[in-house]
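In: What shape does this take:
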Amino acid sequence: MIFEEKTIETERIYEGKILNLRRDKVTVEHGTSYREIIEHNGGAVIAAVTEDKKMVMVRQYRKPAERAMLEVPAGKIDPGEDPKQTAARELKEETGYEAEKIEFVTSFYPTVGYSNEQLYLFVAEGLVPGETCFDENEAIDIEEIDIDILFDMVMTGRIHDAKTIISILMIRDMISSGKLRSCRRL
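Out: So this is what the prediction gives:
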C-alpha cells in the first residue's frame, strides 16, 4: 500500500526569478520527515516536425551541464500563460518558425523526486520560416535533423536532455503509426 504524505509545515528557503525552494515537514508511515522541493511554473516543449520527417532542434550551452546540448525548443510558462501559447512563443523566439498547427501530445514531470515542474509537450506542423527573436541572454544554433537519425542518437547515448529524449521517442512513434499525417512517407 502506498502511504500518502501530508504536509505538516512549510519553510520558504529561497524565492527567485525562475524557481523557488521550500522545505516541507511531512508525515511518513512511521513518523515525520523533510522534503526539499523546487517549485517551478513549468514549461512547454515543442517538437517541430517538417514534411520530410525532420525535427527542428536547437543547440545551446547549458551552464548546469557545462556543455552544449542538442534539444527541442522549449521555454518556461509565464504566470497566467497557457502552455500552448508558450509553445508557439518559444518556437518563434528560438527558431523563427511559426506553425499552422500546434497540438498537445502529453505532459510529464522531468524530476519528480524533488521538483513540481511539469512540462507540456506539443507537436508543431505546417512550419513557416521566419526571423528568430532570441532573448538577450540566448545564443542558439538551429538544426533540422531527420527523426531516424535523432532516434539513433538517443539509442546510442548522444542526446542527454530528458525532455528531448521523450520528445524524439514520442514523435518517432507518432510518425511510424501515421498519427502525424503531414509527414511524407519516405
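In: C-alpha from now on. contacts and neighbour counts both.
Out: OK.
In: tell me what the longest helix along the chain is packed against?
Out: Determined from DSSP state H, the single longest helix within the chain is helix 162-176. In terms of contacts (3 or more Cα pairs under 8 Å, 6 or more residues apart in numbering; DSSP states H and E), helix 162-176 is packed against strand 43-48, helix 147-155.
In: List the buried residues of it.
Out: Residues of helix 162-176 classed as buried: 163, 164, 165, 167, 168, 170, 171, 172, 175 (neighbour count, 16 or more other Cα atoms under 10 Å).
In: Turn those residues into JSON lines, including distance to residue 41.
Out: Rendered in JSON lines, the data for these read as follows (distance: Cα to Cα, whole Å):
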{"residue": "163", "distance to residue 41": "16"}
{"residue": "164", "distance to residue 41": "19"}
{"residue": "165", "distance to residue 41": "21"}
{"residue": "167", "distance to residue 41": "20"}
{"residue": "168", "distance to residue 41": "23"}
{"residue": "170", "distance to residue 41": "23"}
{"residue": "171", "distance to residue 41": "25"}
{"residue": "172", "distance to residue 41": "28"}
{"residue": "175", "distance to residue 41": "30"}
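In: For the closest residue to residue 162 other than its chain neighbours, which three-state class applies?
Out: Using Cα to Cα, 6 or more residues apart in numbering and skipping the chain neighbours, the partner closest in space to residue 162 is residue 110 (7.0 Å). Three-state call for residue 110 (DSSP: H, G, I helix; E, B strand; the rest coil): coil.
In: to compare against the first, here's another:
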Amino acid sequence: MERSVGEERIFSGRILGLERHTVILQDGSLALREVVRHPGAVAIVAFVSEQLLLVRQFRFPVQKYMLEIPAGKLDAGERPEDCARRELLEETGYVPRFLHKLITIETSPGFSDEIIHIYVGEVEKSQEPCPDEGEFVEPVLVDSKEVVKMIIGGQITDSKTVSGILLAFAGRESDKYD
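Out: Just a heads-up that it's a prediction; the model follows:
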C-alpha cells in the first residue's frame, strides 16, 4: 500500500482536477504520483427493440468522431440513476422503460479516480434531443447484431462502451433482465 505524505494541487477545472502526491512506497522509498480527480459519470446501454442507441460525438483528445453509449458527468449530489435518465433524455431524446445497473467501472485507476456507473435499459422515443450548450451529439441506432462486429473491427473503441455493451449482451443471454 502507498501512503501520501504530501499533496500539491496542480490544476482545478470545470470537469477535473490534477494533484501531485509524494507517496511512501511499500519498501519505504518515496515516489511521485499524479492523480486526476473526477466527479464520476454514468453511461447507458440503451436498447430500442433489437437496436442499440448510440451517440456519435467528436472527441477532442483523440481527434476523431466516436460511437459511444450515451453518458455524462454526475452533478454534485446527484444520484447515478437520476443522472442516467437525464443524460439519456438530453443526448438522445429517449426515456427508459426500465433501467438496471450493470456495473461500476474504474476507468483508469493508474492515474484517475473516475468511476462510471453503467446501466442497461429498454428505451423509447420521448422528444427531440436537447444537449448541453457546446455539446454536439448525434443519436445513432445500430443493429445489435452488428455492434460486436463493430467492436472487433475497431469502429467502436471507447472503453465504457465496449465493456457496457459486452456485459449487457452477457446479461441478456443469461436472461438476467427478464
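In: By how much does the longest helix of structure 1 deviate from structure 2 on average?
Out: Comparison of helix 162-176 of structure 1 with structure 2 after fitting gives an average deviation of 1.0 Å (mean Cα distance after the TM-score superposition for structure 1).
In: Where in structure 2 does that helix fall?
Out: Using TM-score structural alignment, helix 162-176 of structure 1 corresponds to residues 159-173 of structure 2.
In: residues making contact with that stretch?
Out: 43-45, 68-69, 102, 107, 116, 118-120, 148, 151, 156, 177 (Cα atoms under 8 Å, 6 or more residues apart in numbering).
In: Pull up the distance across stretch 137-153 of structure 2, start to finish.
Out: End-to-end distance for stretch 137-153 of structure 2, by Cα to Cα, to the nearest Å: 23 Å.
In: quick revisit: how close does the counterpart of the residue nearest to residue 162 of structure 1 in structure 2 sit to residue 174 of structure 2?
Out: Superposed on structure 2 with TM-score structural alignment, residue 110 of structure 1 falls opposite residue 107. Note on residue 107 of structure 2: its distance to residue 174 of structure 2, by Cα to Cα, is 26 Å.
In: Pick out whichever of the two has more residues nearby.
Out: A side-by-side neighbour count of residue 107 of structure 2 and residue 174, using other Cα atoms under 10 Å, places residue 107 first with 15 against 10.
In: wait, isn't residue 50 of structure 2 in contact with residue 147?
Out: No. Using Cα atoms under 8 Å, residue 50 of structure 2 is not in contact with residue 147; the gap is 11.0 Å.
In: and the two? which has more neighbours close in?
Out: residue 147 (18 against 12).
In: what do we get in structure 1 for that one?
Out: Residue pairing (TM-score structural alignment): residue 147 of structure 2 is matched to residue 150 of structure 1.
In: Name the nearest residue to its match, ignoring sequence neighbours.
Out: residue 168 (6.8 Å).
In: mind checking how far that neighbour is from residue 56 of structure 1?
Out: 11 Å.
In: and what of residue 146 of structure 1?
Out: According to Cα to Cα, residue 146 of structure 1 stands 9 Å off from residue 56 of structure 1.
In: before we move on, what about residue 153 of structure 1?
Out: Counting by Cα to Cα - residue 153 of structure 1 and residue 56 of structure 1 are separated by 15 Å.
In: Next: residue 132 of structure 1.
Out: In terms of Cα to Cα, residue 132 of structure 1 sits 13 Å off from residue 56 of structure 1.
In: any residues in contact with both of those two?
Out: The contact lists of residue 132 of structure 1 and residue 56 share residue 95, where a contact means Cα under 8 Å, 6+ apart.
In: Neighbour count for these two, which is higher?
Out: Neighbours were counted for residue 132 of structure 1 and for residue 56 using other Cα under 10 Å; residue 56 has more, 24 against 16.
In: Leaving out chain neighbours, which residue sits closest to the aligned residue in structure 2 for the more buried one?
Out: Aligned counterpart of residue 56 of structure 1 in structure 2: residue 53 (TM-score structural alignment). Distances taken as Cα to Cα, 6+ apart place residue 141 nearest to residue 53 of structure 2, at 4.7 Å, with adjacent residues excluded.
In: I figured the residue nearest to residue 162 of structure 1 hits residue 117, correct?
Out: Yes. If you go by Cα under 8 Å, residue 110 of structure 1 and residue 117 touch, sitting 7.1 Å apart.
In: roughly how far apart are the residue most central in space within structure 1 and residue 9 of structure 1?
Out: In structure 1, the residue lying closest to the centroid (Cα atoms, centre = their mean) is residue 45, at 3.7 Å. Noted for residue 45 of structure 1: a distance of 33 Å to residue 9 of structure 1, by Cα to Cα.
In: Residue 150 of structure 1 too?
Out: 45 Å.
In: Equivalent analysis for residue 79 of structure 1, please.
Out: 25 Å.
In: From residue 41 of structure 2, how far out is the closest residue to residue 108 of structure 2 other than its chain neighbours?
Out: Of all residues not flanking residue 108 of structure 2 in the chain, residue 114 sits nearest, at 7.2 Å (Cα to Cα, 6+ apart). Counting by Cα to Cα, the separation of residue 114 of structure 2 from residue 41 of structure 2 is 8 Å.
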